[in-house]
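*Asks:* pasting the sequence and the predicted model now:
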Amino acid sequence: MKKKLLTILIGSAFVMGLAACGGGDDKGGGDTASDAAEIFDQNCSSCHGGNLQGGMGPNLTKVGSRYSQDEIRNIIKNGKGAMPKNVIEGDDADEVAKWLAAKK
């Protein structure tokens, strides 16, 4: 009985954590790095950390040295590992991908 309850609690916490990775319908207003940072903060920082340091999601401080802008955009669109797909969409996703690709 205790194992079942613990499994349910851990599973619920995991689902709630994934739900926190998405959300936020606020849109950035332009092509500036501050807009991309704001979009990231609203949609991604709960998993990747406010300073890109990682947490439930991986560290992104040097993600641009591992992935190109197109590869980052593809990860945002299709998800990867525990990351759900389409956390950010459209121009916002392009803006964040460009911003993250510059992190080297």
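*Replies:* Good, I have the coordinates.
*Asks:* can we go C-alpha only for contacts and neighbour counts from here?
*Replies:* Noted.
*Asks:* leaving out sequence neighbours, find the closest residue to the spatially most central residue of the chain.
*Replies:* The residue lying closest to the centre of the chain (CA atoms, centre = their mean) is residue 44, at 3.3 Å. Excluding the flanking residues, the one nearest residue 44 by CA to CA, 6 or more residues apart in numbering is residue 21, at 5.3 Å.
*Asks:* my guess is the one you found meets residue 46, correct?
*Replies:* Yes: Residue 21 is in contact with residue 46 according to CA atoms under 8 Å; the separation is 5.7 Å.
*Asks:* also this one, for the comparison:
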Amino acid sequence: MKKLLYGIVCIAFLGFLTACGGGDDDADQDKTPTEEQAGDEQTADTGDGDALFQQNCSSCHGGDLKSGGAPDLDKIGSKYSKDEIEEIIVNGKGGMPGGILTGEDADAVASWLAEKK
């Protein structure tokens, strides 16, 4: 019984750490892209969208876009346009709070999600 309780506590703690993030966003903004990243801007945006989603959204929507407690996003691009998705990211909708991502980060995630059809 103690092992089960310990396992539940550990999983809850890991979930808490995942949801809270903990990275220093300002430090990431000071980095300049490598020549390879700068030369292939579309790939960088797609990669950034995926990485930003995993860091900020996957705790609720699931890393695979459909295994979290929030709505599934695996086919969100067939329901909403990129601009509509970005508006939801910035302003929130339903139980989702707004402002989790803004500016270029919101644009990158919206572009990446708009491809999911």
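*Replies:* That came through fine. Predicted model, so just to flag it, every value in this text is computed and none were measured.
*Asks:* for the two chains, what TM-score is obtained?
*Replies:* With the length set by TM-score structural alignment, normalised by the length of the first structure, the two chains reach a TM-score of 0.72; 88 aligned residues with a CA RMSD of 2.6 Å.
*Asks:* coming back round to it: map the residue nearest to the centre of the first structure across to the second structure for me.
*Replies:* Applying TM-score structural alignment, one finds that residue 44 of the first structure aligns to residue 57 in the second structure.
*Asks:* for the first structure, which segments are assigned as strands?
*Replies:* Applying DSSP state E to the first structure gives no strands.
*Asks:* the helix of greatest length in the second structure: how far from the chain's middle?
*Replies:* Determined from DSSP state H, the single longest helix within the second structure is helix 2-20. Mean-position distance between helix 2-20 of the second structure and its chain equals 21 Å (CA atoms, centre = their mean, to the nearest Å).
*Asks:* same deal with stretch 84-97 of the second structure?
*Replies:* So, by CA atoms, centre = their mean, the centroid of stretch 84-97 of the second structure is 12 Å from its chain's centroid.
*Asks:* what range in the first structure matches that stretch?
*Replies:* Going by TM-score structural alignment, stretch 84-97 of the second structure sits over residues 71-84 in the first structure.
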